[in-house]
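> Only the shape, not the letters, is given here:
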C-alpha cells in the first residue's frame, strides 16, 4: 500500500506547512521503502508531488513520483491484467511507459490505458505537454484517495486525519477527474470528465469487466426441497464452478508469485491470510499454497477481541448454577467463534498440505488495548465514521499489525508476522451468496429471486 500526497496551489496561497508535514508523516507510514518529493510550477501555480512506496511486486523497488519527459506519476495500485506486464516487472514503471506513449492531444488515448487496468488503484498523473492533471480511483474504490478543495487550492492524499481547518472527502470512485492548467478558457478546478460507464455507453472509459450476469441457469425453476437440499448441479453448473476456480486460482497466483524478498532470509513468510476459519479464507490459503515455495511458511492471522459484556454474562450465568462445567481450554475469554473455526480450519490445511508450515497466529486483543488504539484507528479511517466502518477497521488494523502468539509443541510463543502481502476473503459472501438470506431467497423464488438478491447486495457493497 503506497502513499500519494499532492497539492495544487497559487503563489498567494500555499498549503499550511504544519498540515503538509502531518500528511507526509501519515503517508510515509504507508510506504517505508522509499519517499520522494517533486515540485513544478506552471504559470502562477505550484504543483507538489510526494509519494511513498511499499515494494510489493517486481525485482526492483521503483521510487516515486516516477518522472519521464516532464510527466509525473504517483501510483498506488496493482495491475494484474489488462496491460502487458511480465512476471518480475514493476507495474508502476510499466504503466509510466504506457502513459508517456499516448497522444497528449487525444484524451481518449490516455483513458483507454486507464480503462484497461484490471486491479485496484488510485493515482495522480501530470501530463506535461497538455498541461493537464489527471487523478482518480478504480471503479470499485479499492484504494484510498481523499481530497480537500477550495477556490485557491486542491490537496489530494491517500490518508488524512481530522482537522478543524480542513474538510476531507473521499474522491468519488465514479470516474477520472482532470484539471487543465495554462489555458484561460479552461477551469482550474477538478471536473469529472469521464465517468466509469459500460462499454457500449462510453467507449472512452469502459469498465474493466462486463455487467453482472443476471441470466437464469438452465436448471429450470427448482427451489430447495423439503429436506433443505439444493438441486444437484448439472454439467453447465459444474463447468461454471471449474471456470470460477481457475480464475480465482490465477488471481491468487498473480498476487503472490513475485512478491520480493526484502532480506536474505528466504524462509520467512511473505504472505499472510486474514483467517477467520471460514470457507473463503481457507480456500484462499489453499490456493496461495499452490504458488509459493513449500519451504516458505504462510501466516494465518486470527483476531479475537475481549468482550467484557459477554464475559460478565457468562460469569453471572455460572454463578446462578446454569453455567455447567468447562475445561481450561474453552474457558478463555478469546475462544470466540472465529477462533474456534480458525483452529479447526488450520488442521484441515495441515491435512491438505502437511509439507507446508502453517503459522496459526492467535492475535488476542484485550478490551483495554482496543480502547487505547480506538482513537488512532478512527483517525486512520477518516473521513469514514460509521460503527460498521470502525468494527471492520479495528479487526483489520490489529490483524495487519501481526502481533500474536503461535503454538510450538504445545507452548504458546510470541510471534510477529512480517508478511508483505495480506490476503482477505472480504466480499466473497456478497459475490457468491453465502448468507442465510440468499438461501431463503432461493427457497422462496428459485434462481431468479436469488440472482436479484445477489445483484442488489453486490451493487451496494461496491
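Perfect, thanks for sending it. Model, not experiment: these values are computed from the prediction. Numbering: from 1, shown residues only.
> From now on I want contacts and neighbour counts done on CA atoms only, so please keep to that.
OK.
> Next, the buried residues of the longest helix that the chain contains.
Criterion DSSP state H: the longest helix present in the chain is helix 436-461. Going by neighbour count (16 or more other CA atoms under 10 Å), the buried part of helix 436-461 is 438-439, 441-443, 445-447, 449-451, 453-455, 458.
> what two of those residues are the furthest from one another?
Distance extremes for these: the farthest pair is 443 and 458 at 20.0 Å, using CA to CA.
> how many other residues sit next to residue 299?
Neighbourhood size, residue 299 [other CA atoms under 10 Å]: 27.
> Nearest residue to the spatially most central residue of the chain in space, please, no chain neighbours.
By CA atoms, centre = their mean, the mean C-alpha position of the chain lies nearest to residue 142, the distance being 5.4 Å. Leaving aside its sequence neighbours, residue 142 sits nearest to residue 120 (CA to CA, 6 or more residues apart in numbering; 5.3 Å).
> Go ahead and confirm the one you found touches residue 77.
Yes: contact criterion CA atoms under 8 Å: residue 120 and residue 77 qualify, at 5.4 Å.
> Overlap in contacts, the two.
Both residue 120 and residue 77 are in contact with residue 143, where contact means CA atoms under 8 Å, 6 or more residues apart in numbering.
> where do the strands sit along the stretch 51-200 of the chain?
66-68, 71-77, 121-127, 132-137, 146-149, 154-157, 169-170, 175-180, 191-195 (DSSP state E, counting those that start in this stretch).
> then this one, side by side with the first:
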C-alpha cells in the first residue's frame, strides 16, 4: 500500500512542493516518504513525484524509484501472480525492473496484461517523454486525477484528495478502463493535456465499447482534450461472463420451501453438481486468501509474546462473506498467530428501539447472557446492533471450527460525537470525489472498523484493544458476482435470467467507481492495506465460467437462494447457521443509517460531506 502523487506543469514554472499538503498521502504510507522534482525539462515541462510507502513485502523500498536513465516509477499495488516475485523480494523493485526493460508501448501493455493483483501506478519514461498511469481491471487501488485550469498544474494524479483541497470538486477517479499515456513533450508544445487510452480488451468489441461509455459517463469531456484507442492491446485478466440462459426454468421443489430458512434446507439442496462446484469454489477462493495472508512481515521467533500479534484482520459481521474469509484465513495463517475480527457498531438510541424491536431485545438478552454482560433483566445494550449479534454468533462457530486459534473479536463502538468529529477531520476528504448518503454511511462504517480501536474480552473482562494488523480482508465482490443484493432479486422477478445477467455484468463493470476506490482510500488512511479475495482474478474467472443458475437461485427464499454457491461452500467447510443468514448491508447491520436523517435516500447528495469540506 502506498500513497502516490504526480503533478505536471506545462509552464516555465516548476511545481513548488512547499505549497502542497500531503498529510493524507503520508497516512497511507507511514514507513517512508520521498519526493522527486523533475524541473523544467528541456524548458518545456516539469513534474513533481511523491511516494509514501506502507512496507509489507521484502525489503523496504522507498519511492519514487529512479534509475540512471532518468525513468521514474510510483507503484501502489501487489503482484500476486503473472510476474514472478520471490517471497523475499519487493514487488515495487521487481515491477520497476520489468517496466524499464520494455522497448515499446506493446511491451508495457503486455506486462500489465499479465499481472494478477490490485495496482495503481505512475511511470515517467524519460526517453519518450511519456507519462503512463492507470488502475487495475477492477480498480482495487485508488487513483484520482484533476485537470488544472492553468499550465502551472496542468495535471494532478494522486491516491487521495489533499487536505482542504480548494478545487476538490474537480477531482475524479481515474477510470479503470485501461492504461493512459500522456506525451509530455507534445503537451508542452500545445500547453494542453492530451491522452491516449489503451483500453482493456476482451475477445469481442463489446468490451471495448463498454469501456468507452464508461469514460464518457464520468463527465470528463471538458478535461480530456483527446481520447483515442492505441494500436497496442491490453488484455483483460478474467474470462468473460457466461451468459447462457436455461431453456426451461425448472422450479422443482423450490417453491415448497417455507420462508423460515434453516441449515437443513440448504443441505437438502446440495446435489452432486453443487457439491463439485462448491469444492472447486473453495479451492480457488482458498488460494486467493492464501496469497493475501502469507507474504507479510512476521517475527522470526514465533514463541515470544511480541510475535503473537495479528498480522491480518477481517471486516467481520458474522455474515456469510466474512465467515468464509475467516474460515479460509484460518487454514493459511500460522496457528500461533491471532486473527482480528473487526466488528463495528454505532450507538442505537433508546427511543428508536421500543416495542417494535422486542425481538431484537430478546436476541440481545440471549447473546449478552451468553457473553456474561447482562446487568439486569431487560438490560438494553445500545451497541448490540444486528452485526454485533451475528458477529458473536459467528465467533462461536469459528471457535468450534478451530478451538486452538486465538480469535480476537474486536468490539468497535462509535458514538455520534466521535462520528461527527472523525467525519469532519478525515472521512469527508477520503470519500471524495464520491458524495452520496450511501458513500457517507459505508465510508464512516469502514473507516471506524478498519481503524481497529475497540474492546476485547479477556478472561471475562472487556479491555481496550488496538489491532496491529496491516492487512484488512474485506468480502466485497461476493454480492456483486453471486446476486447477493435485493436489487438482483427484483431484477430477476421482473426480467428473469436475462435481466439478472445484465445486472451482474453491470455490477462488476461499475465496482471500481462505486466501491473500490473509496474503500481503498478509507482503509489506507490507517496505514493498512485493503485486500479483496473475492475479486482475485482466478476467483472471478471461475465464477464467470459457471452458468448463472449454478451460482444462485432466486426462486428460493432469502438467506438461501442468493449467493447459493457460497452458502454451499460454507457448509462444506463446516460452518453452521451463518451459512443461511440473509444479506444485511453494513450501513444497516452496524446501525449507522439510524443515526442520521431517516428521510434521506441512499443516492442523495450528502450534506454532511459537503459541509465538512467547506468548513
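Alright, I've got the coordinates. Predicted model, so just to flag it, every value in this text is computed and none were measured.
> Can you pull the TM-score for these?
Put the two chains on top of each other and the TM-score (TM-score structural alignment, normalised by the length of the first structure) is 0.89; 452 aligned residues with a CA RMSD of 3.0 Å.
> hang on, the earlier thing: any idea how far the residue nearest to the centre of the first structure lies from residue 370 of the first structure?
26 Å (CA to CA, to the nearest Å).
> cool, residue 184 of the first structure as well?
Following CA to CA, the distance that separates residue 184 of the first structure from residue 370 of the first structure is 53 Å.
> And the two? Which one has more around it.
Using other CA under 10 Å, the more surrounded residue of residue 184 of the first structure and residue 370 is residue 370, with 16 against 8.
> ok, the residue mapped onto that one from the second structure - contacts?
In the second structure, the residue paired with residue 370 of the first structure according to TM-score structural alignment is residue 419. Going by CA under 8 Å, 6+ apart, residue 419 of the second structure touches residue 444.
> Burial check on residue 56 of the first structure, number of neighbours?
Count around residue 56 of the first structure with other CA under 10 Å applied: 23.
> Quick one: map it onto the second structure.
Here residue 56 of the first structure is matched to residue 56 in the second structure, going by TM-score structural alignment.
> Give me the neighbour count for the equivalent of the residue nearest to residue 142 of the first structure over in the second structure.
The equivalent of residue 120 of the first structure in the second structure is residue 118 (alignment by TM-score structural alignment). As a burial measure, residue 118 of the second structure scores 25 neighbours (other CA under 10 Å).
> Equivalent analysis for residue 81 of the second structure, please.
Applying other CA under 10 Å, we find 14 residues neighbouring residue 81 of the second structure.
> Would you map the strands across the stretch 251-400 of the first structure?
Counting by DSSP E, counting those that start in this stretch, the strands of the stretch 251-400 of the first structure are 271-274, 298-305, 358-365.
> In a markdown table: those, plus distance to residue 24 of the first structure.
As requested, these are exported to a markdown table (distance: least, CA to CA, whole Å):
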| stretch | distance to residue 24 of the first structure |
| --- | --- |
| strand 271-274 | 28 |
| strand 298-305 | 29 |
| strand 358-365 | 29 |
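> Figure out which of the ones you listed is closest to residue 37 of the first structure.
Closest among those, once you apply CA to CA, is strand 271-274, at 30.3 Å.
> mean offset of the closest one relative to the second structure (after superposition)
Compared with the second structure after fitting, strand 271-274 of the first structure deviates on average by 0.5 Å (mean CA distance after the TM-score superposition for the first structure).
> Tally up the residues packed near the counterpart of residue 145 of the first structure in the second structure, please.
Under the alignment (TM-score structural alignment), residue 145 of the first structure pairs with residue 143 in the second structure. Other residues near residue 143 of the second structure number 31, with proximity taken as other CA under 10 Å.
> what's the answer for residue 564 of the second structure, then?
Around residue 564 of the second structure there are 28 residues (other CA under 10 Å).
> From residue 612 of the second structure, how far out is it?
As for residue 564 of the second structure, its distance to residue 612 of the second structure is 42 Å (criterion: CA to CA).
> now residue 27 of the second structure
Residue 27 of the second structure sits at a distance of 20 Å from residue 612 of the second structure (criterion: CA to CA).
> now residue 205 of the second structure
Residue 205 of the second structure is 44 Å from residue 612 of the second structure, by CA to CA.
> Of the two, give the one with the bigger neighbour count.
Between residue 205 of the second structure and residue 612, counted using other CA under 10 Å, the more crowded position is residue 612 (18 against 9).
> so who does that one touch?
Neighbour list for residue 612 of the second structure: 423, 424, 428 [criterion: CA under 8 Å, 6+ apart].
> rewinding a little: check the gap between the nearest residue to the match of residue 145 of the first structure once chain neighbours are set aside and residue 83 of the second structure for me.
Take residue 143 of the second structure and drop its neighbours on the chain: the residue closest to it by CA to CA, 6+ apart is residue 159, 4.5 Å away. Distance of residue 159 of the second structure to residue 83 of the second structure, computed by CA to CA: 24 Å.
> Looking at those two, which one has more neighbours?
More crowded of residue 159 of the second structure and residue 83, by other CA under 10 Å: residue 159, with 29 against 16.
> you'd agree that one is up against residue 522?
No: taking contacts as CA under 8 Å, residue 159 of the second structure lies outside contact range of residue 522: 11.1 Å.
> Kindly provide the distance from the residue mapped onto residue 195 of the first structure from the second structure to residue 77 of the second structure.
Using TM-score structural alignment as the criterion, residue 195 of the first structure maps onto residue 199 of the second structure. Counting by CA to CA, the gap from residue 199 of the second structure to residue 77 of the second structure is 20 Å.
> go on, residue 213 of the second structure?
Using CA to CA, residue 213 of the second structure is found at 26 Å from residue 77 of the second structure.
> neighbour count winner among the two?
Taking neighbours as other CA under 10 Å, residue 213 of the second structure and residue 77 compare with residue 77 leading, 21 against 11.
> any idea what sits nearest residue 175 of the first structure, other than its immediate chain neighbours?
Per CA to CA, 6+ apart, closest to residue 175 of the first structure is residue 195, 3.8 Å.
> residues near the one you found, how many?
Residues near residue 195 of the first structure, counting by other CA under 10 Å: 17.
> Also the one 5 residues further on?
Summarising burial for residue 200 of the first structure: neighbours were counted as other CA under 10 Å, giving 8.
> returning to what we had before: which of the contacts of residue 612 of the second structure has the most neighbours?
Ranking those using other CA under 10 Å puts residue 428 first, with 25 neighbours.
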